[in-house]
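**Student:** Provide a 3D model corresponding to the input given below.
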Amino acid sequence: MGRVTDETETRGTAAWHGRIEHVRGSQVRSDTAQTSGMRRFEAISGTTVGSERLWMGRTHVPPATSSGDHHHGEAETAIYVVSGHPVFVFAEGDREVRVETGPGDYVFVPPYVPHREENPSGDEEAVVVIARSTQEGIVVNLPSLWAPRPQDG
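**Tutor:** Next up, the predicted model:
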């Protein structure tokens, strides 16, 4: 049998004695990057809890509202639909593709993919939980889904 390595040898005792951070729902911050037509709330980030590789929060889109077109830079984005039936729109060639969702659904947005959120409901707010692979909430607002990346044009 191989030798069992005591993790404290390689990571130090700090790995065993770190803190678990607790952010109450009432403590989420709205002073994060925003896009028109939606409201983002930051819970877990480098700013709030000292995370090094993760951002997490939630987004609210009011009834009968569309967000502005945007992307999240280098961040991968995972979305969980809590309530409502948000539609995620992105460009594929010269057409818009619409991904219709409902509570319990998950959506993955790759880095740099321009998109927008729409809430077609006339009376129900759409709420989603978001996790990103960066410690801060990167938001790049765009004039359209077909806007070139800065290095492309």
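
**Student:** from here on, contacts and neighbour counts on C-alpha atoms
**Tutor:** Noted.

**Student:** mind listing the helices for the protein?
**Tutor:** Assigned by DSSP state H, the chain shows helices spanning 7-11, 46-49.

**Student:** deepest of the ones you listed, which one?
**Tutor:** helix 46-49 (a mean of 16; mean count of other Cα atoms under 10 Å).

**Student:** check what contacts that one and list those residues.
**Tutor:** Identification of contacts with helix 46-49 by Cα atoms under 8 Å, 6 or more residues apart in numbering yields 21, 52, 54, 55, 135, 136.

**Student:** closest one of those to residue 129?
**Tutor:** Distances from residue 129 to those, taken as Cα to Cα, are shortest for residue 55 (10.8 Å).

**Student:** all strands of this protein, in order?
**Tutor:** Remark: strands of the chain, listed N- to C-terminal, are 39-44, 55-61, 65-66, 70-71, 77-83, 87-92, 95-100, 106-109, 115-119, 126-132, 140-141; assignment by DSSP state E.

**Student:** this one next, for a side-by-side:
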Amino acid sequence: MSDHWHRDLDRPDLRHVRPEEMTGDTAQTGGMTRREAISGATVGSSSIWMGQTHVAPSTSSGDHHHGATETAIYVISGNPVFVFGKDGAEVRLETSPGDYVFVPPWTPHREENPGTEEAVVVIARGSQEGVVVNLPSLFD
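**Tutor:** Have a look, this model is predicted:
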């Protein structure tokens, strides 16, 4: 056939990643678990990283940032709190399922889960790698 759906072009195939195929073989931060789904390593992406983060109940992650990459977060379950500093004060973004959070490049932050259920979020980054720079505690 000669339409745009059936031509034999030199292009990659779509990739399907099931939950059980996600890997923990990515950068990690204490107090949370990242699971990588879409990356250069898993599907050959060249400009996006996507996965999940799980934070157990009554747990706080370590402080970190994501280098030069932008990060978009979508809350699936739980009520994670995203904490960062502004003008010398701690700022807390309290979220619910369905909320989105944007983390600009180089912005130190941490995730907290004050709830009684695991908090799960989907993360997308403008990089084919899961860039994570762990930091000493910001607010001690």
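
**Student:** how about the residue nearest to the spatial centre of the second structure: what's its closest non-neighbour residue?
**Tutor:** Note on the second structure: the residue nearest the mean C-alpha position is residue 123, at 2.9 Å, using Cα atoms, centre = their mean. Using Cα to Cα, 6 or more residues apart in numbering and skipping residues adjacent in sequence, the residue nearest residue 123 of the second structure is residue 73, 4.6 Å away.

**Student:** now do the same contact list for the corresponding residue of the first structure for that neighbour.
**Tutor:** Correspondence of residue 73 of the second structure to the first structure, assessed by TM-score structural alignment: residue 79. Taking Cα under 8 Å, 6+ apart, we find residue 79 of the first structure in contact with 106, 107, 108, 128, 129, 130, 131.

**Student:** now swap in residue 69 of the first structure and tell me
**Tutor:** Going by Cα under 8 Å, 6+ apart, residue 69 of the first structure touches 35, 114, 115, 116, 141, 142, 143, 144, 145.

**Student:** please apply the same query to residue 117 of the first structure.
**Tutor:** Residues near residue 117 of the first structure by Cα under 8 Å, 6+ apart: 61, 66, 67, 68, 86, 87, 88, 89.

**Student:** can you count the residues close to the second one?
**Tutor:** So the one you mean is residue 66 of the first structure. Using other Cα atoms under 10 Å, residue 66 of the first structure has 20 other residues around it.

**Student:** just checking, it touches residue 115?
**Tutor:** No - using Cα atoms under 8 Å, residue 66 of the first structure is not in contact with residue 115, being 10.9 Å away.

**Student:** aligned to residue 106 of the first structure, what sits in the second structure?
**Tutor:** Superposed on the second structure with TM-score structural alignment, residue 106 of the first structure falls opposite residue 100.
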